[in-house]
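A.B. asks: This is a predicted model, with the sequence first.
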Amino acid sequence: MGRVSGRVCLVTGAAQGIGRAIGEALVAEGASVCFADLNAEKAAAVAEANRSRAVNGGGVMSAGVDVRERNEVRAMIEAVVERFGRLDVAFNNAGVNKPMNLLDVTEDNWRFIMDVNGLGVLIGMQEAARQMIAQGTGGKIINTASIASRQGFGNVAPYCASKWAVVSLTQSGARDLAKHDITVTGFAPGVVATEMWEAVDRDLMEIGAAERPGQAMEEFSADILRGRVATPGDITGTTTFLASSDSDYMTGQIVMIDGGMALV
């Protein structure tokens, strides 16, 4: 208990799945947390569900945000600072996927995925860093990559490219922001049982890449050394570590949390 007590944390894509689990784990460890998401109503409901769980003086709030829009990201951070006084940790977790066979990938598909997963991370890093620099107290920026940032997979080429971009942004940010005592790290989940995977499963069936529900997850997870897909709770031990002082000497690194699916 209390590994992030007193820290003010922001998590995007926090209305469900990994993002929600990250935020809830931070609340349980004493942080003040903003659950942010494009779906503002759902984010507010998640925040309300966690309000009574806040410990050690932590607080909870929510925000609606489109991470592709700089003005919205800036307004979200301003709201966090107005509520809690500062920003210590920013999780750029919001992400999307829309599988398409490689020869069918369109410019719209590419731009949609790259804008959220790539540009959204860049804007989130920039605006969080500006606030942390203004505070003069350093900070932590943590980006969500993917096993797809280490290996290309069929039917999801734009998603893979976007997550490779997250790795590059993390490394570049770490180098550029070190002088401000800001660390930039990330984590790379493998197959995680979330709403996003359920949507991917349906999409793969629609494009003929899978014949039955659950087939895609079974095939993707066949080589996991731990013998099962992850739950969001399997991810949060690492994410809380990255948000805590225990990781202060880490920067520019991506931590794989894939059960041994890809050994790199």
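C.D. replies: Sure, I can see it.
A.B. asks: alpha carbons only for contacts and neighbour counts from here, please
C.D. replies: Will do.
A.B. asks: So in the protein, which helix runs the longest?
C.D. replies: Scanning the chain for the helix with the most residues, using DSSP state H, yields helix 157-177.
A.B. asks: and that helix, how far out from the chain's middle?
C.D. replies: 13 Å (C-alpha atoms, centre = their mean, to the nearest Å).
A.B. asks: buried ones in it?
C.D. replies: 157-167, 169-171, 173-174, 177 (16 or more other C-alpha atoms under 10 Å).
A.B. asks: Which other helices and strands does it contact?
C.D. replies: Applying 3 or more C-alpha pairs under 8 Å, 6 or more residues apart in numbering; DSSP states H and E, we find helix 157-177 packed against helix 107-114, helix 120-135, strand 139-144, strand 182-189.
A.B. asks: could you dump the ones you listed to CSV with distance to Glu24 and mean neighbour count?
C.D. replies: Output for the helices and strands packed on helix 157-177, formatted as CSV (distance: least, C-alpha to C-alpha, whole Å; neighbours: other C-alpha atoms under 10 Å):
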stretch, distance to Glu24, mean neighbour count
helix 107-114, 26, 17
helix 120-135, 20, 21
strand 139-144, 16, 27
strand 182-189, 17, 26
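A.B. asks: let's bring in a second model and compare:
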Amino acid sequence: MLVAGKSALVTGGAQGIGFAIAKRLVEEGARVLIADIDPELAAASAEQLGGPAVARSVGCDVTSAEAVKAAVDAAVEAFGSLDVMVNNAGITRDATMRKMTEDQFDAVIAVHLKGCWLGTRAASAVMREQEGGGSIVNVSSISGKVGMIGQTNYSAAKAGIVGLTKAAAKEVAFRNVRVNAVQPGLIRTRMTEALREDVWASKQAEVPMGRAGEPEEVADVVLFLASGLSSYVTGTVLEISGGRHI
């Protein structure tokens, strides 16, 4: 039970990688609040994890400072503290730069980068005042390291999360609040499985380990950063890519 007795908030936690993270934290003893833009799906996911005793839910638009603060406050009210914050919520609006609209660019930056900043700010404000501090994990992407065609918005946002993570880590380390990031590579999710078979095959061929990752493998790394096993780790970026783009 690596996070027994701790409370966590996972944005975008109703499905995909976010749900895998929430599930892993619950399995290791944490109580989790799932914050998601889809409140009905979030409620169903929380029930699937065991219901109010260990998992609760709240609707949350991560681009709204008020909504993010309300989610953080809800976690503290429900569980008495906020020990782990996972800024995972995200969207894609892929298009080549020539065809991408300003709205598509702005939407991705708002959800990923601003949303991550709002979550980091709100969570750290609570964690720095409580005994024991806390751990914030920001979900970047390998796209933020290498840049992907058709993702000038997404790659920019995910690269920005790396800079945000390092700067925030320096600001709050003295209060025992740790801020780290993960960069998943090709992970098998509903979104990636919708790729054309030839596109999927070409991406998988770039992975030295020869396969895509599973959401649970991302969740395990997040668990490490959330737990005491990483008590002297802050400002780092861990790639979960099977060696792709190393």
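C.D. replies: Yep, it's here. Quick caveat: nothing in here was measured; it's all calculated off a predicted structure.
A.B. asks: thinking again about what came up before, what does the longest helix of structure 1 rub up against?
C.D. replies: 96-98, 102, 109-110, 113-114, 117-118, 121-122, 125, 129, 143-146, 148-153, 182-186, 251-254 (C-alpha atoms under 8 Å, 6 or more residues apart in numbering).
A.B. asks: likewise stretch 215-223 of structure 1?
C.D. replies: So stretch 215-223 of structure 1 is contacted by 191, 197, 201, 204, 210, 228-229, 261 (C-alpha under 8 Å, 6+ apart).
A.B. asks: Same check on stretch 99-109 of structure 2?
C.D. replies: Contacts of stretch 99-109 of structure 2 (C-alpha under 8 Å, 6+ apart): 90-94, 152-154, 156-157.
A.B. asks: Can you find the partner of Lys166 of structure 2 in structure 1?
C.D. replies: Aligning on TM-score structural alignment places Lys166 of structure 2 opposite Gln171 in structure 1.
A.B. asks: Then Ile91 of structure 2?
C.D. replies: Using TM-score structural alignment, the partner of Ile91 of structure 2 in structure 1 is Val96.
A.B. asks: residues touching its match, list them.
C.D. replies: By C-alpha under 8 Å, 6+ apart, the contact list for Val96 of structure 1 reads 113, 116-117, 159, 196.
A.B. asks: ok, those residues in structure 2, which still hold?
C.D. replies: Mapping the contacts of Val96 of structure 1 onto structure 2 (both residues aligned by TM-score structural alignment, their matches' C-alpha atoms under 8 Å) leaves 113, 116-117 still in contact.
A.B. asks: Distance to Gly85 of structure 1 added to the residues you listed, as TSV?
C.D. replies: Listed next are those as TSV, based on distance: C-alpha to C-alpha, whole Å:
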residue	distance to Gly85 of structure 1
Ile113	33
Val116	28
Asn117	28
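A.B. asks: Closest one to Ile22 of structure 1 out of these, please.
C.D. replies: Asn117 (17.7 Å; C-alpha to C-alpha).
A.B. asks: Tell me how far the aligned partner of the closest one in structure 2 lies from Val68 of structure 2.
C.D. replies: Matched by TM-score structural alignment, Asn117 of structure 1 corresponds to His112 in structure 2. Distance, His112 of structure 2 to Val68 of structure 2, using C-alpha to C-alpha, to the nearest Å: 13 Å.
A.B. asks: higher neighbour count, these two?
C.D. replies: A count of neighbours by other C-alpha atoms under 10 Å puts His112 above the other of His112 of structure 2 and Val68, at 28 against 25.
A.B. asks: Verify the contact between the more buried one and Thr92 for me.
C.D. replies: No: with contacts counted by C-alpha atoms under 8 Å, His112 of structure 2 stays clear of Thr92, the gap being 9.5 Å.
A.B. asks: contacting residues for the aligned residue in structure 1 for Val126 of structure 2?
C.D. replies: Matched to structure 1 by TM-score structural alignment, Val126 of structure 2 sits across from Gln131. Counting by C-alpha under 8 Å, 6+ apart, Gln131 of structure 1 touches 77, 86-87.
A.B. asks: PyMOL command for the buried members of these?
C.D. replies: Restricted to buried positions by 16+ other C-alpha under 10 Å, the PyMOL selection for these reads:
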select buried, resi 77+86+87
